[in-house]
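Asks: The amino acid sequence is not available; the structure is as follows:
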């Protein structure tokens, strides 16, 4: 028989001593020496090649029964190094199933919490926008900002220049979709000085569009930036110059006449108070009442283009689509300066591609809600 090396016997001894330990702080279970002797065969199984020699037996027989203890966290006969028990495949599958169930339970709650947080931030942003419109009217003899609804880029003739359509995957962006600089320029955005040029207020926090920067800042060239604007102003509110009021094209003179809002009757051929009301000054807002007249709304990123929001009120059709990014809800400002979150009743306003004119039933609750807050029949 080959003689065992001292290192080999030492390993056997260390393995054996794990079964015989003094009391410890972990509350190990006590065993009689006679019971521990029965574990020698188990030690042979747990540590093959290490004979259960007399050294272990003598240690057991001479030990104080009160001091012969085995840590309760280690099974009898199991070596810490080579006798640990692994998870079975069934146990792993059960654990994975439980984790999946927990994920299905809590992920919707996390998503709802994120959506709620975005809505709160957008309400705060739109409150500042609403205040800016009122301050502008106060400074300009009660006139609302110009809002010709023609996409003009002429400074001073629209409250905010720029075409901000597209930018989604597969949809080409407008010339200013990713250009926040135009919103910081008081000549191209007439309310920016009232909000300390905080251009983030113009973008819905739930608008996921990103694209290459289109402005003139050299340090941002080639970088991805969020879409510049997601809000627009009701076509029924605002002012135009005399030339545009007469011909619906071109601009000349100060914008002190109420908008025509041609889309109100659906042709589009509406004129100021013929047949639907339009509102050039805050004093014009009588029907509907200031608390019920829509001024600025978040617009769906697939619908938005220029800075005016067109609505047909004479017949049940959508031209521009209010946003549904807040869990089928939208943030809207009113002529008295207050802001509302409105939840849509149907899924018709949920867009996945650029829209076309959509005819809806006359009883459609969402179209009726917006139409009633956009205009009213003019007095005869």
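Replies: Structure's in. What do you need? This one's a predicted model, so the numbers in the text were calculated from it and none came from an experiment. Residues are numbered from 1 along each chain as shown.
Asks: From here on, just use CA atoms for contacts and neighbour counts.
Replies: OK.
Asks: packing partners for the host helix or strand of residue 124?
Replies: Using DSSP states H and E, residue 124 maps to helix 89-139. If you count contacts as 3 or more Cα pairs under 8 Å, 6 or more residues apart in numbering; DSSP states H and E, helix 89-139 packs onto strand 329-334, strand 339-343.
Asks: most neighbours per residue, which of those strands?
Replies: Mean neighbour count (mean count of other Cα atoms under 10 Å) peaks for strand 329-334 among these, with a mean of 24.
Asks: And it, what does it pack against?
Replies: On a contact count with 3+ Cα pairs under 8 Å, 6+ apart, strand 329-334 meets helix 89-139, strand 294-298, strand 339-343.
Asks: Would you point to the one among the ones you listed that's packed deepest?
Replies: Most buried among these, counting by mean count of other Cα under 10 Å: strand 294-298, with a mean of 25.
Asks: Determine the set of other helices and strands touching it.
Replies: With contacts defined as 3+ Cα pairs under 8 Å, 6+ apart, strand 294-298 has these neighbours: strand 231-234, strand 329-334.
Asks: Mind putting those strands into CSV with distance to residue 127?
Replies: Below are those laid out as CSV (distance: least, Cα to Cα, whole Å):
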stretch, distance to residue 127
strand 231-234, 13
strand 329-334, 7
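Asks: Of all these, which one is nearest residue 97?
Replies: strand 329-334 (34.5 Å; Cα to Cα).
Asks: my guess is residue 15 is in a helix, correct?
Replies: Yes. Counting by DSSP: H, G, I helix; E, B strand; the rest coil, residue 15 is part of a helix.
Asks: Count the neighbours of it for me.
Replies: Applying other Cα atoms under 10 Å, we find 21 residues neighbouring residue 15.
Asks: Please report the distance of residue 247 from residue 98.
Replies: The spacing between residue 247 and residue 98, counted by Cα to Cα, to the nearest Å, is 68 Å.
Asks: Residue 134 too?
Replies: Distance, residue 134 to residue 98, using Cα to Cα: 55 Å.
Asks: What of residue 56?
Replies: For residue 56 relative to residue 98 (Cα to Cα), the value is 45 Å.
Asks: now swap in residue 372 and tell me
Replies: 50 Å.
Asks: try residue 37
Replies: Residue 37 is 42 Å from residue 98, by Cα to Cα.
Asks: same check, this time on residue 60
Replies: 45 Å.
Asks: circling back: mind checking the helices and strands packed on strand 294-298 for the one nearest to residue 108?
Replies: The nearest among those, by Cα to Cα, is strand 329-334 at 17.3 Å.
Asks: Can you give me the distance of residue 309 to residue 244?
Replies: For residue 309, the distance to residue 244 - Cα to Cα - is 18 Å.
Asks: what about versus this one:
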């Protein structure tokens, strides 16, 4: 082995790496990204869960009881309701995760030692369900008030997943994770592959416009994405008995929005990448925050505000709300229209940028 030649090869690789800005950014950015995500943004100790209250008693005792529960820090009041049915509607629409119902005869129930307060929890997220169960301990302002605690029992009722089966929570999310991983990757290498194989020279000579080329590349993969969605749904229902309480049409419409969003993002990556390897690197750079910040692995409400702002920019975050709302809570896309609008806006922006940045030339 010639050390001089070995040294020359090492210098060549370092210089080439210095010119490859995308790879250099990955080397520096990926450890920083993982450290920030795992150390700062991910928090399993849930606090400030969005909650709604329907206090039908409106007595000093009922108001004090609700304030004591809010003082625990586990929940945060976001809405008020007039009846338990309105609370159920808020849960189904995904506007709150916890609903507290105080009956009109609260004081009589308290004196009789019966169930005085009912806490309804969105069980479509097992972590939220476990955190909200702490409210059954009734965090009174005075820790030594054991008699009051016994006189005011709280019932916690889990909606949508009373058995706390993990597949019910995981399988709908897997639809989004699989579509994100495959759709972005497929289209991220689309333009680069045409250049590396020499097909771009042929496309340049054709009258096909940039818009036609981009949309023509997206549509076949959109069909593939719907096939993947069907496979995951069939296996989820067959193997894990995951319910589909909402409309199957809404499930496919929500999946189509995510598919188009991911394909548009992949095309944008493809216009910036210089090789298929770079395209895969950039795809992983997008996939890691998506799976960690979307609410699939870790609860959204446990993240600090800056991490939640970042997660709102990710298509998978909005799809998680849509797919769990439709499949598990029986909601409609009309109930979850904000997330539909967010995905549609993401598609329009990403596809427009991809078309504008793509040029039918080899340089």
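Replies: On my side now, so go ahead. The model shown is predicted, which means the values in this text are computed figures rather than measured ones.
Asks: TM-score them against each other, please.
Replies: Overlay of the two chains. TM-score (TM-score structural alignment, normalised by the length of the second structure): 0.25; 154 aligned residues with a Cα RMSD of 7.0 Å.
Asks: mind giving me CSV with the helices and strands packed on strand 329-334 of the first structure and columns for distance to residue 257 of the first structure?
Replies: As requested, these are exported to CSV (distance: least, Cα to Cα, whole Å):
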stretch, distance to residue 257 of the first structure
helix 89-139, 14
strand 294-298, 17
strand 339-343, 26
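Asks: For the stretch 51-200 of the second structure, just list every one of the strands.
Replies: Along the stretch 51-200 of the second structure, counting by DSSP state E, counting those that start in this stretch, strands occupy 75-80, 98-102, 117-122, 154-159.
Asks: Which among those is found nearest to residue 356 of the second structure?
Replies: Nearest of the strands of the stretch 51-200 of the second structure to residue 356 of the second structure, taken as Cα to Cα: strand 75-80 at 41.7 Å.
Asks: So which elements touch that closest one?
Replies: Partner elements for strand 75-80 of the second structure (3+ Cα pairs under 8 Å, 6+ apart): strand 49-55, helix 60-71.
Asks: Just tell me which of the ones you listed ends up closest to residue 102 of the second structure.
Replies: For those, the distance to residue 102 of the second structure is smallest for strand 49-55, at 4.8 Å, taking Cα to Cα.
Asks: Next, the angle from that closest one to helix 60-71.
Replies: Relative orientation of strand 49-55 of the second structure versus helix 60-71 (axes from the mean of the first three to the mean of the last three Cα atoms, to 10 degrees): 180 degrees.
Asks: so what does strand 49-55 of the second structure touch, helix or strand wise?
Replies: In terms of contacts (3+ Cα pairs under 8 Å, 6+ apart), strand 49-55 of the second structure is packed against strand 75-80, helix 84-92, strand 98-102.
Asks: Next, the buried residues of that strand.
Replies: Across strand 49-55 of the second structure, burial judged by 16 or more other Cα atoms under 10 Å covers 49, 50, 51, 52, 53, 54, 55.
Asks: Now render the strands of the stretch 51-200 of the second structure as a markdown table, adding mean neighbour count and distance to residue 270 of the second structure.
Replies: Below are these laid out as a markdown table (neighbours: other Cα atoms under 10 Å; distance: least, Cα to Cα, whole Å):
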| stretch | mean neighbour count | distance to residue 270 of the second structure |
| --- | --- | --- |
| strand 75-80 | 17 | 42 |
| strand 98-102 | 27 | 42 |
| strand 117-122 | 24 | 40 |
| strand 154-159 | 19 | 43 |
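Asks: okay if I get those as CSV plus distance to residue 290 of the second structure?
Replies: Output for those, formatted as CSV (distance: least, Cα to Cα, whole Å):
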stretch, distance to residue 290 of the second structure
strand 75-80, 26
strand 98-102, 25
strand 117-122, 23
strand 154-159, 27
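Asks: and of the ones you listed, who's closest to residue 321 of the second structure?
Replies: For residue 321 of the second structure, the closest of the strands of the stretch 51-200 of the second structure is strand 117-122, at 12.3 Å, according to Cα to Cα.
Asks: So which elements touch that closest one?
Replies: Under the contact definition 3+ Cα pairs under 8 Å, 6+ apart, strand 117-122 of the second structure sits against strand 98-102, helix 126-132, strand 154-159.
Asks: if we go to 6 Å?
Replies: The helices and strands touching strand 117-122 of the second structure, judged by 3 or more Cα pairs under 6 Å, 6 or more residues apart in numbering; DSSP states H and E, are strand 98-102, strand 154-159.
Asks: Now do it: everything it contacts.
Replies: The contact list for strand 117-122 of the second structure (Cα atoms under 6 Å, 6 or more residues apart in numbering) reads 97, 98, 99, 100, 101, 102, 154, 155, 156, 157, 158, 159.
Asks: Residue 55 of the second structure against residue 99, yeah?
Replies: No. Under the criterion of Cα atoms under 6 Å, residue 55 of the second structure makes no contact with residue 99, lying 10.7 Å away.
Asks: returning to what we had before: what about the helices and strands packed on strand 117-122 of the second structure, which gets the closest to residue 190 of the second structure?
Replies: Closest approach to residue 190 of the second structure among those (Cα to Cα): strand 154-159, 43.7 Å.
Asks: got TSV for the helices and strands packed on strand 117-122 of the second structure, with distance to residue 182 of the second structure too?
Replies: Shown next, in TSV, are these (distance: least, Cα to Cα, whole Å):
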stretch	distance to residue 182 of the second structure
strand 98-102	34
strand 154-159	32
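Asks: re the thing from before, can you check which of the strands of the stretch 51-200 of the second structure gets nearest to residue 289 of the second structure?
Replies: Ranking the strands of the stretch 51-200 of the second structure by proximity to residue 289 of the second structure (Cα to Cα) places strand 117-122 first, at 24.7 Å.
Asks: measure residue 108 of the second structure to residue 61 of the second structure for me?
Replies: Noted for residue 108 of the second structure: a distance of 11 Å to residue 61 of the second structure, by Cα to Cα.
Asks: and if you look at residue 118 of the second structure?
Replies: 15 Å.
Asks: looking at the helices and strands packed on strand 49-55 of the second structure, which is closest to residue 278 of the second structure?
Replies: Residue 278 of the second structure sits nearest to helix 84-92 of all those, at 42.0 Å, using Cα to Cα.
Asks: Return the set of buried residues in the host helix or strand of residue 368 of the first structure.
Replies: Following DSSP H and E, one finds residue 368 of the first structure within helix 365-372. For helix 365-372 of the first structure, a neighbour-count test (16+ other Cα under 10 Å) marks 366, 367, 368, 370, 371 as buried.
Asks: Show me what it is packed against.
Replies: On a contact count with 3+ Cα pairs under 6 Å, 6+ apart, helix 365-372 of the first structure meets no helix or strand.
Asks: That concludes my questions; thank you for your assistance.
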